[in-house]
Structures are given as structure tokens and as C-alpha cells.
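Q: Predicted model and sequence follow; I will ask about them next.
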Amino acid sequence: MTTLTMTQSGRIVIPKALRDQLNLHEGDEIIAEVEDGRLILSTRATRLKRARALIQKYCPTQPGESVVDEFLGERRKAAENE
């Protein structure tokens, strides 16, 4: 665990060891949110990975099948039944 100190202007420096561990570089955007009294920092890449995992969990596709292909197939079937 690493303890960080906030400056008078509200800035916090992320130590190099943590930046290296998280593959953070100057200019990277970091998303900050408060959850259950905790400050949670994450990168856009991490958020995107989590979102993709959730989509895959709730909307799985077969290997080689895209979500677009699946959607178009469903729309074609619906059109045939009209």
C-alpha cells in the first residue's frame, strides 16, 4: 500500500512505481470516481476492457460472428414474419 499526500491546491502525485505498474504516461487521461467513500482511479483502457467484458458476458456471440451480423439476422427474421 502506498500513501499519497495532497497538496494545498488539491494535487496528488502518483509515484513512478505505480505509474509503471499501471503503464501510465504523461498526458494519459485518468477517470476518477467515488464509491463507498473510496477514491477510485482508472484509465480509459481499463474502463473499455471492463465494458467489453460485460457486453461479452450478457451478449455473447459465437466465434466469427459479430454483434452486427447477429442483429441483422434477427431483423431479417422479424421482417420475414411480418
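A: Yep, that arrived. Numbers count the residues shown, from 1 in each chain.
Q: hey, let's count contacts and neighbours off CA atoms from now on
A: Noted.
Q: This protein: strands as residue ranges?
A: With DSSP state E as the criterion, the chain has strands at 30-35, 38-43.
Q: The last one packs against which elements?
A: Contact analysis of strand 38-43 by 3 or more Cα pairs under 8 Å, 6 or more residues apart in numbering; DSSP states H and E lists strand 30-35 as its packing neighbours.
Q: coming back round to it: how about the strands of the chain in CSV, adding distance to Leu72 and mean neighbour count?
A: Shown next, in CSV, are the strands of the chain (distance: least, Cα to Cα, whole Å; neighbours: other Cα atoms under 10 Å):
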stretch, distance to Leu72, mean neighbour count
strand 30-35, 35, 11
strand 38-43, 33, 11
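Q: and the comparison structure, right after this:
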Amino acid sequence: MPGPKGFSEDQQPYEGAGALQSVSYARLKIDSAGRIVIPAEMRAAMMVKPGDTVTAEVVEGEFRIVSPDVAVRRAQAFANKFKADHPGISVVDELIAERREEARKDLEEANAWRATRGLPPLE
């Protein structure tokens, strides 16, 4: 019996509204509050609309705005590459192991600090 719609053991590729497009350079002005208006043609090419959240970064002096579609596609590509490069390794198990190791180190640090103050160790 299939599970509820939208859930699957195997990750399905993200399908956006359509293929992402490119738009040539445009000169944009920065207002006194530091805002930039993204032209409608560029917003359409990025498949974003008013109210959407985008991510931004500066890489080697270049300001880049990344749409949610691109962010999802990049994350999927990274996950697929990891899966291909590490067959048989569960990403979830790796993450849990990393978190447990971090927690162990945090506990060691906390107990070392507590020992310098004459406090009993945490378990």
C-alpha cells in the first residue's frame, strides 16, 4: 500500500515551475536605504515574486541573489554527488555520529570548566 502523497523513501527530484532562465546585465541603483529594485524580467527569470525569500551572498566582490528554486537544485545536486561518491553510507547516520561527537566534546569542555570551580561533573 503506497504511503501518503508527498512522502517517499526515495527522494524525488525537485521540479520547479519551469527551466531557469538567464537575463543579461542590467544597471541597478541602490537607494539611500541600501535597497535595490530587481527588474520584473529578472524576477521572472528567477521565478520569484513579491514576498518570496531569497538568499544572498557576496563572492569575490560580486553580489549574488539566489532564488529558492536554485537553492533547492544546488542542495539536491550536492546530496546526489555525496550519495554517488559514498555508496552505502547513510547521511543521517553520519550526521547523528557527528552530533554525538560534538556533544561528547561539549560535555568534556563543560566538565573541565566545572572541575576548575570545584563542581561535580555532568553525566
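A: Received, thanks. If you're wondering where the values come from, they're calculated on a predicted model, not measured in any experiment.
Q: among the strands of structure 1, which is nearest Leu22 of structure 1?
A: strand 38-43 (8.8 Å; Cα to Cα).
Q: What residue in structure 1 is paired with Ala75 of structure 2?
A: When structure 1 is aligned by TM-score structural alignment, Ala75 of structure 2 is paired with Ala51.
Q: neighbours of its match, just the number please.
A: Other residues lying near Ala51 of structure 1 total 12 when counted by other Cα atoms under 10 Å.
Q: For the helix or strand containing Ala112 of structure 2, list every residue counted as buried.
A: According to DSSP states H and E, Ala112 of structure 2 maps onto helix 91-116. Neighbour-count burial for helix 91-116 of structure 2, counted by 16 or more other Cα atoms under 10 Å, picks out Asn111.
Q: so how far is it off the chain centroid?
A: Centroid displacement of helix 91-116 of structure 2 relative to its chain, using Cα atoms, centre = their mean, to the nearest Å, is 24 Å.
Q: before we move on, the earlier item: compute the distance between the match of Ala75 of structure 2 and Glu35 of structure 1, please.
A: 18 Å (Cα to Cα, to the nearest Å).
Q: re earlier: helices or strands next to the helix holding Ala112 of structure 2 in the packing?
A: Using 3+ Cα pairs under 8 Å, 6+ apart: helix 91-116 of structure 2 touches no other helix or strand.
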